[in-house]
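K.L.:
Predicted model, plus sequence, below.
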Amino acid sequence: METWEIDFAARPWVDAQGKKVWELLVCSRSGNYRYFAQCSQKEVTRAWILDNLGKAMVESGQKPGQIRFLSPSGMLEQACIQLEIPSRMSRRVFWVRRWLYDREQNVYPTYEGYCPQPLSSIPPQPLPDPLVAQRWAFVSLCAADLMGISTDRLFGEVFPLDLAPETVVPGLVFFSPRATAMAAWMQGVEPVAVQFCDKERLILEAGAGERWVVVRPRDRAIQQEASLFEERKIPSQGFHFLAIQAGVDSEEPTGFWTLWDTPPS
């Protein structure tokens, strides 16, 4: 049974009465189904969510095997319990995040009553000891090869990509003799994105909002590699990946995750 990704939250615009407008975005992990609904602040109830999830299931002809949701919502969690669908909050909801990013860039600014919300993030912290690698390297794969990777025997998660097979997808590999333990730990923290920030820090984003400094590259050649890593996110539409291997000569990774970040402007 398929996983659905959902975001239910107030959006950055208000209606004629000056009240926040809420939106429910639903999409399948395969990317072949979407459902959209809006409501006013006073309509935000568990009953409204149940009604619209029911409509989505009828329209799609399926009941999802699980639901991952982006924004915290006790009402959505309770609705999922009532529908007997396992659910949890996660930022590894790349299809719904891409949809939301498109609306933030191209839809909401066209609305009367648009109120842009300032972006905020917590200061990055040192990388936890269990995730400190012996070595690391920037690498790349074509989209076809990336989609051919199976995580059945690995830690990790590979997402379907709507990219041309020859598209170059950038990545970061951690090398460590503790690869199995590191990959198990990484699985628990749910990696979301790797970013080269301010041209001075390589940041790993994970979990609900964690940000960790992988390295502060001082060498000019490494800084150039990091900049190229960011540039390659443009043709890959923000998709990139993280891998963990025991060593450079290992035949396959111990862990592999597809990641997504808003493409560099």
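P.N.:
Structure received. Numbering: from 1, shown residues only.
K.L.:
Only C-alpha atoms from now on, for both contacts and neighbour counts.
P.N.:
Noted.
K.L.:
Pull out the buried residues from stretch 17-33.
P.N.:
Neighbour-count burial for stretch 17-33, with 16 or more other C-alpha atoms under 10 Å as criterion, is recorded at 20-29.
K.L.:
how far is it from where the chain is centred?
P.N.:
When C-alpha coordinates are averaged (C-alpha atoms, centre = their mean, to the nearest Å), stretch 17-33 and its chain have centres 16 Å apart.
K.L.:
could the buried residues of stretch 17-33 go into CSV alongside secondary structure and distance to Glu210?
P.N.:
As requested, the buried residues of stretch 17-33 are exported to CSV (DSSP: H, G, I helix; E, B strand; the rest coil; distance: C-alpha to C-alpha, whole Å):
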residue, secondary structure, distance to Glu210
Lys20, strand, 28
Val21, strand, 28
Trp22, strand, 26
Glu23, strand, 26
Leu24, strand, 25
Leu25, strand, 24
Val26, strand, 25
Cys27, strand, 25
Ser28, strand, 26
Arg29, coil, 24
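K.L.:
Second structure for comparison follows:
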Amino acid sequence: MATLSFNSTRIKSPSLQSHKPFSKSHFSTKPNNVPFLFPSKTHPQLHRFKPNSISESSVSVPEEAFDDAEEDDPTSELSYLDSETDPSSVTEWELDFCSRPILDIRGKKIWELVVCDSSLSLQYTKYFPNNVINSVTLKDAMETISEDLGVPLPEKVRFFRSQMQTIITKSCKELGIKPVPSKRCLSLLLWLEERYETIYMRHPGFQKGSKPLLALDNPFPMELPENLFGEKWAFVQLPFSAIREEISSLDERFVFGAGLDLDLLGIEVDDNTLIPGLAVASSRAKPLAGSLDEWIGSVFSRG
């Protein structure tokens, strides 16, 4: 038996920046209001510490009060790195750079950059007006993430929106990063779904009745390329315990494909549960596996 429930505990809720110094290489939160979006009458203001205004001993304010104030502000931005995460271990980012169902004071759609890693140890969001959307803006923003959080630029950046491929690819290549169009951005997709409910719908500029942020693709049937034909095919099934052993090999040796973070999804599967699949026999198994992995990635990146 398998059960499914989204594990939302990994998603960081933005909290006010502490008035005590900290190391950027371990943890940073920078909730920022976006002044060009709304006039002061409709734009919630954050309560912040005012240095030297009162002594720390004269008043005690519960930290939860500031967390609640920040969580109530859907216009805030997030810059976060888990304090227990080694910055050098974050080698792949998942990135989305697209308009949101939110209008600014000019009646134009707001754009947002959302970046995370697969474990959600790194989380970053930033709003942009629609008249600065280009590869230079994205390149500068990626460099800012690296500098502010003290993490190196990633080796790879995964993204799932094909309409943004030109801008993202150009920005990545200028920084020496490999862009990877892929729907294997599970953490990012789940986070965006969560942000739609908790952030975008509560934003003062939210457009009611707007199209879904993550519309499902419905691609037309495609012929399988000849180089992916196997000599024999068979429908098979393996117990989950055997599948788990194969998944562990992704980290231990070079194989094609990618694993699925079941913990993030909150999925529990019994070891004896049979998992269906398709086995392909071929005298050129390794080239076929590589071509199949590349083909699936290119198909999933469309739409």
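P.N.:
Looks like it arrived, so ask away. Just so we're clear, the structure is a prediction, and the values are computed from it rather than from any experiment.
K.L.:
Please state their TM-score.
P.N.:
Between these two chains, after superposing, the TM-score reads 0.60 (TM-score structural alignment, normalised by the length of the first structure); 197 aligned residues with a C-alpha RMSD of 3.5 Å.
K.L.:
Which of the buried residues of stretch 17-33 of the first structure sits closest to Val168 of the first structure?
P.N.:
Taking C-alpha to C-alpha as the measure, Val168 of the first structure lies nearest Arg29 of the buried residues of stretch 17-33 of the first structure, at 22.1 Å.
K.L.:
In the second structure, what residue corresponds to the closest one?
P.N.:
In the second structure, the position corresponding to Arg29 of the first structure is occupied by Ser118, as judged by TM-score structural alignment.
K.L.:
Now do the same contact list for the nearest residue to its match once chain neighbours are set aside.
P.N.:
Beyond its immediate neighbours in the sequence, the residue positioned closest to Ser118 of the second structure (C-alpha to C-alpha, 6 or more residues apart in numbering) is Ser187, lying 5.5 Å away. Residues near Ser187 of the second structure by C-alpha atoms under 8 Å, 6 or more residues apart in numbering: 94, 116-120, 264.
K.L.:
let's go with 10 Å and repeat that
P.N.:
The contact partners of Ser187 of the second structure, taken as C-alpha atoms under 10 Å, 6 or more residues apart in numbering, are 10-11, 94, 115-120, 261, 264-265.
K.L.:
cool, Leu53 of the first structure as well?
P.N.:
24, 26, 35, 37, 47, 59, 63, 76, 79-80, 83.
K.L.:
Buried members of the residues you listed into ChimeraX, please.
P.N.:
What follows is the ChimeraX syntax for the buried subset of the contacts of Leu53 of the first structure, where burial is set by 16+ other C-alpha under 10 Å:
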select :24,26,35,63,76,79,80
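K.L.:
Show me the contacts of Leu53 of the first structure that map onto helices.
P.N.:
47, 59, 76, 79-80 (DSSP state H).
K.L.:
Which pair of those spans the longest distance?
P.N.:
Glu59 and Leu76 (19.3 Å).
K.L.:
how near is the counterpart of Ser282 of the second structure in the first structure to Ser121 of the first structure?
P.N.:
Aligning on TM-score structural alignment places Ser282 of the second structure opposite Arg178 in the first structure. Counting by C-alpha to C-alpha, to the nearest Å, the gap from Arg178 of the first structure to Ser121 of the first structure is 30 Å.
K.L.:
Settle it for me: which of the two has more neighbours?
P.N.:
Between Arg178 of the first structure and Ser121, counted using other C-alpha atoms under 10 Å, the more crowded position is Arg178 (18 against 8).
K.L.:
Do I have it right that that one meets Leu131?
P.N.:
Yes - the criterion here is C-alpha atoms under 10 Å, and Arg178 of the first structure meets it with Leu131 at 9.5 Å.
K.L.:
Return the set of buried residues in stretch 273-290 of the second structure.
P.N.:
Going by neighbour count (16+ other C-alpha under 10 Å), the buried part of stretch 273-290 of the second structure is 274, 282, 288-289.
K.L.:
Counting only strands, which of these make the cut?
P.N.:
Helix and strand membership here follows DSSP state E; of those, those in strands are Leu274.
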